[in-house]
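Q: Give the three-dimensional model of this entry:
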Amino acid sequence: MTVFIIPNTTKPRARTVTAQAVRILHSAGADVILAIGSDVKTLPGVRYLPQEQAFTECDVVITVGGDGTILHTAKDCLEYDKPILGINLGRMGFLATCEVNEMQAKLTRLAKGQFQCDKRMLLNAIVDDDVSHAQTALNDVVIYKGHRLQTIDFNIYCDAILVNHCSGDGVIISTPTGSTAYSLSAGGPILDAHIEGIVVSMICAHSLHQPSMVFAADRCIRIEVNAKGRNEIFISTDGEEESLLRDGGHVEVELSRQSIRLVTFSLADQFDAIDRKLRGR
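A: Below is the predicted model:
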């Protein structure tokens, strides 16, 4: 088993935890790779390779950080078709399912191949602005206003049928994986990650009753924006790739043909994380 570790060295404990992970993996018989320039001091027995070569040669990618580190790394894992396991140094960590105190047990099992891969659906967002371009999201696609105070008017279509007209600060279109992220904060439901569905939630809706909507994954969700020239409108995927969306522009969101593989050691990992991290048990 060859493991490529990607630490987020902006996290205070990342270097220490990376060194600890290397020792556990080595003792379990795994080969460990770090990228050249990864800002981690030379560790004994670790191969330092260019990032592209590391992705090519590894069997599994481990991130050391939080969910944001996984989301940032996921696109490379998608390109090279590698499964990913996150060691959680963040606050919540619904994607990073290995806590520091679980490393000995889980990394030993990983090195011995005693794990499963959980396929998670992705969304494609086609932004129809002056030039059309596509973005991919594991968690969510978010359309939101800039710093001014006025609300934005949105038309929401499902397969070209108008299903909602609303005003607010923005719209979140999330996957089941992302249902425990920003969507949850906006009042959206928690979906089983094995369900293929699309959740649409308003951000600070200017309405007394504006429930989230859940659509089948084979639907095409279209969001039309009318800011009336008063606001800058932005779109981002997974908290990255932020870009401006002109007034009158629209975004079409649909299921991607690709999926990402997350390493799991139990079919109940998602629900265990919800129980521990949301309910504090």
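
Q: Only C-alpha atoms from now on, for both contacts and neighbour counts.
A: Noted.

Q: Number of residues surrounding V141?
A: V141 has 27 neighbours, counted by other CA atoms under 10 Å.

Q: what do you get for R276?
A: By other CA under 10 Å, 11 other residues sit near R276.

Q: surely S174 meets I143?
A: No - contact criterion CA atoms under 8 Å: S174 and I143 do not qualify, at 11.4 Å.

Q: Look at the two and report which has more neighbours.
A: Set S174 next to I143 and count neighbours by other CA under 10 Å: S174 wins out with 31 against 26.

Q: ok, and the closest non-adjacent residue to the more buried one?
A: Leaving aside its sequence neighbours, S174 sits nearest to D140 (CA to CA, 6 or more residues apart in numbering; 4.1 Å).

Q: ok, the one you found - contacts?
A: Listed by CA atoms under 8 Å, 6 or more residues apart in numbering, the contact set of D140 reads L123, I172, I173, S174, T175, G178, Y182, T237, D238.

Q: Which members of those are positioned in strands?
A: Residues of these located in strands (DSSP state E): L123, I172, I173, S174, T237.

Q: Can you say which two of these are spatially most distant?
A: Greatest spacing in the ones in strands among the contacts of D140, by CA to CA: L123 and I172 (12.1 Å).

Q: Can you show me the helices along the protein?
A: Secondary structure of the chain by DSSP state H: the helices cover 14-27, 51-57, 67-80, 103-111, 182-185, 269-277.

Q: One more, so I can put them side by side:
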Amino acid sequence: MVTAGFILHGERDRAASITHDLATWLLQRGHDVRMPTDDAERLGLGEHGVPEDRFADGLDVAVSLGGDGTMLRTVELVADSGIPVIGINVGQLGYLTEVDPAGARMAIKRYLSGAYEIEERMLLAARIEGRESSEHVALNEAVIEKTPSGHTVRLAVSVDGEYFTTYAADGLIVATPTGSTAYSFSARGPIVAPMHRCLVLTPVSPHMLFDRTLVLDPHSTLHLEVVGHRPATVSADGRNLGTLHPGDALSCTASPRTARLVTFGEHDFLAILKTKFGLSDR
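A: Below is the predicted model:
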């Protein structure tokens, strides 16, 4: 018997109905299910709700029902425990979610029978160094950017302890290959195959002559220090982590842990790209 955890998009009714169906189906067969307390109560399954900080305890598999944002939240909750994640796409076509809603129950059946593979994706280890230090992991990216006041920020970048340059920009993105199709892509960064391992440093609207992305060794350590007199905000996978003041910094490198995504056959990244961008076969 397995313990399956569910994370669902809070504003999509279809995600709620599919979750209720899958959870009920598993419970009827003697398996255990859990989900964050608020979600469990909303589905009438309050006895299966747990606080998010206990979600991964003893879990065998996590099921994400939503889009890429829900997948990022799910990975964040289970990354430290190495728990595999099944992504069920409830919404627009995403890069991370593999299973269509119609195939949700079949995906669970295949997982239970062992008919699946694990695709390991690089995670970013991000450490805030400042008045309050903290450590985080991200599947897509860590970002330092200007505050809502709209002024550019100055960020001194070092690689493995060697000073590179100081950027004047709206922000800097440190992305994983998986994250190369997210915020970094919108800032004109390159598309990197998701199974590759590297650090992608992309400036956002740089106010300087050098405006190119750097693709660096994953084991390098990037050190981004706020200089000048303006503060900046820092986030990881869209989660706001607070404000960095002059002298504070963000350090990033590849995490020793990986995101473990459940796949049911080859994950055709190029086919997804063609679909999202309307590329023809001519």
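
Q: Got a TM-score for the two of them?
A: Once the chains are overlaid, their TM-score stands at 0.86 when taken by TM-score structural alignment, normalised by the length of structure 1; 276 aligned residues with a CA RMSD of 2.7 Å.

Q: hang on, I191 of structure 2 packs against T176?
A: No - using CA under 8 Å, I191 of structure 2 is not in contact with T176, being 10.4 Å away.

Q: So which of the two has more stuff around it?
A: Taking neighbours as other CA under 10 Å, I191 of structure 2 and T176 compare with T176 leading, 33 against 16.

Q: mind listing what that one touches?
A: Counting by CA under 8 Å, 6+ apart, T176 of structure 2 touches M122, L123, L124, L139, N140, E141, R197, C198, L199, V200.

Q: Drop anything exposed from those.
A: Neighbour-count burial (16 or more other CA atoms under 10 Å) is assigned, among these, to M122, L123, L124, L139, N140, E141, R197, C198, L199, V200.

Q: so which of those residues comes closest to I88 of structure 2?
A: For these, the nearest to I88 of structure 2 is L139 (17.3 Å; CA to CA).

Q: and the lengthiest strand in structure 2, how far from structure 1 on average?
A: Longest strand in structure 2, counting residues (DSSP E): strand 249-263. Mean deviation of strand 249-263 of structure 2 from its aligned counterpart in structure 1 after superposition (mean CA distance after the TM-score superposition for structure 1): 1.3 Å.

Q: how many neighbours does L110 of structure 1 have?
A: For L110 of structure 1, the neighbour count with other CA under 10 Å is 22.

Q: Now do it against K145 of structure 1, distance only.
A: Using CA to CA, to the nearest Å, we find L110 of structure 1 at a distance of 43 Å from K145 of structure 1.

Q: With E252 of structure 1 instead?
A: The span separating E252 of structure 1 from K145 of structure 1 equals 18 Å under the rule CA to CA.

Q: quick one, which of the two is more surrounded?
A: More crowded of E252 of structure 1 and K145, by other CA under 10 Å: K145, with 22 against 19.

Q: residues contacting the more buried one?
A: Neighbouring residues of K145 of structure 1 by CA under 8 Å, 6+ apart: T151, I152, D169, G170, N231, E232, I233, F234.

Q: tell me which of the residues you listed are still there in structure 2?
A: Mapping these onto structure 2 (both residues aligned by TM-score structural alignment, their matches' CA atoms under 8 Å) leaves T151, I152, D169, G170, E232, I233, F234 still in contact.

Q: residues in contact with the last one?
A: Residues in contact with F234 of structure 1 (CA under 8 Å, 6+ apart) are I143, Y144, K145, G146, E242, S243, L244, L245.

Q: Also S236 of structure 1?
A: Applying CA under 8 Å, 6+ apart to S236 of structure 1 gives the contacts V141, V142, I143, E242, S243.

Q: What spatial separation is found between the last one and K119 of structure 1?
A: The reference is to S243 of structure 1. Distance, S243 of structure 1 to K119 of structure 1, using CA to CA: 28 Å.

Q: Out of the two, name the residue with the larger neighbour count.
A: Taking neighbours as other CA under 10 Å, S243 of structure 1 and K119 compare with K119 leading, 16 against 13.

Q: What is the neighbour count of Y163 of structure 2?
A: Number of residues near Y163 of structure 2 (other CA under 10 Å) recorded here: 12.

Q: who's in contact with the closest residue to it other than its chain neighbours?
A: Distances taken as CA to CA, 6+ apart place V157 nearest to Y163 of structure 2, at 6.2 Å, with adjacent residues excluded. V157 of structure 2 makes contact with Y163, F164, T165, T166, Y167, L222, H223, L224, E225 under the criterion CA under 8 Å, 6+ apart.

Q: Counting only strands, which of those make the cut?
A: Among the contacts of V157 of structure 2, DSSP E puts Y163, F164, T165, T166, Y167, L222, H223, L224, E225 in strands.
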